[in-house]
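Student: Structure for the following, please:
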Amino acid sequence: MSDHGKRLWGGRFASAPTEEVLAFMAGRDVAAIRPCDEALVPYDLDGSTAHATMLMECGIIPAESGRRILDGLAAIRAAHDAGEFRLDPALEDVHTNVERELARRIGDEHAAYLHTARSRNDQVLLDMRLWERDVARAIAAEARGLAEVLIALGREHRADIMPGFTHHQHATVTSLGHVLLGFVGGLVRTVERMADWLGRFNRCPLGAVTGYGTTFAIDRECVAELLGFPAIEEVSLDPVQTRGEAEAELVSALELGVQHAASLAGSLILLSTTEFRCITIADGFSTGSSIMPQKRNPDSLEVIKARAASVVGCSAGLRALAGRSLFGYNREQQWSKYIVMDAVREGLPCFGILASVLQTMTVDADRMAALADRGFIGATPLTEALCQERGLAFRVAKTVVERAVALSVAAGSADRVSYEALMQALAEAELPIDVSSDDVRAWQSPELVLSRLTHAGSPGPEAVLAAAEALTSRLGRRQV
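Tutor: Below you'll find the predicted structure:
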């Protein structure tokens, strides 16, 4: 039986969603979320390896024990990579699991030295900072990838006319390329925010211990260098008592990025409806109904909106954790780990899924052009033409065209200002201006309007190309 036959829908689809897309859309319905500390195993091993190396080099622990610790940590890493090292919930956390496994492999007499000059406080801080550093780079890469897709599509569709909207109503003429590029700036800023985050928080917290240091003569700069940090946290208390701040800023930046993605997703949903029919979402990013045979639901885009809302909630939760206790470590700070991981799990995949939706969607340029000639969308260009071609002051011209719109509606027109209506409005305003019917028609032509939009940042084809180049250059300036 085909996959279509196993599900309750799919018979009308030419292709089915991939397992990745189905998992994205299904969320937690039938799949469990892995424990947070499973994601930290590689980072805990990295941190312990660097810490043990420093302890050896500083002569704080016996060299033989140090060598055995390093060998044991390498063996645990190999076991983890092979799927043979699993966390025991009875041991509370990743740190205890690693230390107990190390003792099992090399003996307590050697493993007991590993925790010298270290607390679980700064150990988890380090694990999280390493994980978050990779996450920040991943968010930047995913946002950059979506931005690059939008830039490419913006170039491709720079001359595809469509209506621009305000208040969900026809406003004036634009192009699909311009609309798509309108979402790139927010993604570029997401990349920039990740670079800014790294500039503030890519610092090594290990050595803070409980927040108040240690009497052992440790070399914190050595550990930082081994782990690829450009600097250490200057005051040991700071990273301990502000745990959650780095997480809050990271999720806040992610929140803004996925909100841009959700906004675009919502627009694509509307443009794909039967009423608009401007685009078609590919089968691989749609689902069907258990009862309605004809349905093609844009679930992938709807889920992006839902996941963005989840990230907003996580962002609020992290801010609520901050600054409500006596200085030093307090247990509620541990919850920042769960919240930031929830946010990343929900938000990070949105960029790639949306990029794939965009790359596979079908655009009906003729339909968009037809919609761009309805609802008096040419009224504003007509107003501007009366200013530019006949010398009217803008406020006067707008008043005249408003009256002409009302007269056109009364005469049964719902799309363009008629020549007769404009002439009557001019006459009522006692403005003896020479305007031909050809002028009125041309000044409202979507094609002519788009060609006259030439200033920087406008929807005109050449302006869109220039904007695409500028955005590409800006993306290239911020490497994360």
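Student: Please count neighbours and contacts with C-alpha atoms only from this point.
Tutor: Fine.
Student: Now do the helices for the stretch 201-350 of the chain: every range, in order, please.
Tutor: With helices called from DSSP state H, counting those that start in this stretch, the stretch 201-350 of the chain shows them at 220-226, 237-241, 245-271, 299-321, 335-360.
Student: Any idea how far the second one is from the middle of the chain?
Tutor: To tie it back to what came earlier, the one meant is helix 237-241. When distances are taken as C-alpha atoms, centre = their mean, to the nearest Å, helix 237-241 is centred 29 Å away from the chain's centroid.
Student: Also this sequence, please, to line up against the first:
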Amino acid sequence: MKLWQKDKASLKEVEKFTVGKDQEMDLYLARFDVLGSLAHITMLESIGLLKSDELSVLSSELKRIYKRIEEGNFIVEEGIEDIHSQVELELTKKLGDIGKKIHSGRSRNDQVLVDIKLYLRYEIEEIVAEVKNLFDLLVQQSEKYKDYLLPGYTHFQLAMPSSFGLWFGAYAESLIDDLVTLHGAYQVVNKNPLGSAAGYGSSFPINRKLTTELLGFSTLNYNVVYAQMGRGKTERIVASSLSNIAGTLSKLSMDACLFLNQNFGFISFPEELTTGSSIMPHKKNPDVFELIRGRCNQLMALPNDIALVISNLPSGYHREMQLLKELLFPAIQHLKHCLRMSQLMLSNISIKDNILHDEKYKFLFSVEEVNKLVVAGMPFRDAYKKVGMDIERGFFKSDTHLNHTHQGSIGNLCLPEISALMNATIDGFRFNDYKEAIKRLLV
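Tutor: All right, here's what the predicted structure looks like:
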């Protein structure tokens, strides 16, 4: 079944090629397609295009379909082009001509637009929750291991003392900025495109503000041409924000792979969280972190992949936009999986104590010795030169005691302040606003 078909069917090869993976990808959108239809028919009844009894039976049947989707008992049947066709087919089979009325005043173009925005809104909330879980773990580990020192590097050369408190806390704070950018994407997502139809509006007196309220959107995409132009742009913006989270996870994973290496030996994990070698019995490979790193590197390429699909397209709808589902939808699931696996690994990490007692790390404290001389009254450049000459002549001796007190330093991690920033960022999403609207729609 095709919503656009009249009296002639497409050649099977054309049909197969153009449908592509839409049946599979549209299962991600299934429940959101139903929500969009519930709002749309409520609006149609308000402007006289549906009778109240027709609205009642359509709503009841759509809610039954929604329940089946939630229970995992819904499929897009073989030969059915997409989720929109499947839902309308089921309504028509059950309700006859009444089922055919739900498409008045809209197109598959704005139908898929609203489905995608509802889906992305839901997934952004899911990702925020997973990021918060990882953030909380990082803050907890930062506090737990705040006194465990490790080498800091610049140019991958020994530089200055760091700590696992700083290391865990750095990635916690990085996630805050990642969510700041995700909030920007959320604001783009949380605008209603429904009612733009094929991209040029409708001659029906539809009430777009009503569907905006019913679906819990913060506002409209007002201009109907721009609403359609948002297809692709929205996905790219979301992908860009997701790539920031992926970048944080990739860097963390690279650190973990290095720190687990025997030449570093800073951390370890239980054997059940690492893998072995088929011929080397001593191996404990960080496969989880390597796969997180690789998957997240793929995610960082996602905005460019999307941009290359939509670049140089004129305004209006174009069929290659359906390919964006195949790029973005699975990527979202991969990112959530990476976030969960990062939590599993870091909650089972073991940290080596007294790492910097090793003689090879003594020059890490050279800046500390320079600073002591400066505090005693020596000009910085003279102090720098003296300590440098002591190192060259083999006279350098260091005290491993550290006294860093400024905000964000080894001795003052500012974890409460960092946690407050994260909570304020998450509060800015106001997820409950849309969730209350959806709850009312499903009553």
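Student: that older thread, show me the one of the helices of the stretch 201-350 of the first structure that comes nearest residue 192 of the first structure.
Tutor: helix 245-271 (9.4 Å; C-alpha to C-alpha).
Student: coming back round to it: want to try TSV for the helices of the stretch 201-350 of the first structure, with mean neighbour count and distance to residue 102 of the first structure as columns?
Tutor: Output for the helices of the stretch 201-350 of the first structure, formatted as TSV (neighbours: other C-alpha atoms under 10 Å; distance: least, C-alpha to C-alpha, whole Å):
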stretch	mean neighbour count	distance to residue 102 of the first structure
helix 220-226	19	20
helix 237-241	21	26
helix 245-271	22	30
helix 299-321	20	34
helix 335-360	20	24
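Student: nearest to residue 453 of the first structure, of the ones you listed?
Tutor: So among the helices of the stretch 201-350 of the first structure, helix 245-271 is nearest, using C-alpha to C-alpha, at 23.1 Å.
Student: quick one: that closest one to chain centroid distance?
Tutor: Chain-centre distance of helix 245-271 of the first structure: 5 Å, with C-alpha atoms, centre = their mean.
Student: Mean distance between it and the second structure after superposition?
Tutor: Averaged over the aligned pairs, helix 245-271 of the first structure sits 1.0 Å from the second structure after superposition, using mean C-alpha distance after the TM-score superposition for the first structure.
Student: Report the angle between that helix and helix 299-321.
Tutor: Helix 245-271 of the first structure and helix 299-321 meet at an angle of 150 degrees, taking axes from the mean of the first three to the mean of the last three C-alpha atoms, to 10 degrees as the criterion.
Student: Make sure residue 338 of the second structure is actually in contact with residue 292.
Tutor: Yes. Counting by C-alpha atoms under 8 Å, residue 292 is a contact partner of residue 338 of the second structure at 5.7 Å.
Student: mean shift between stretch 158-174 of the second structure and the first structure?
Tutor: Counting by mean C-alpha distance after the TM-score superposition for the first structure, stretch 158-174 of the second structure comes out at 1.3 Å.
Student: In the first structure, what stretch matches that stretch?
Tutor: Here stretch 158-174 of the second structure aligns to the first structure at residues 170-186, judged by TM-score structural alignment.
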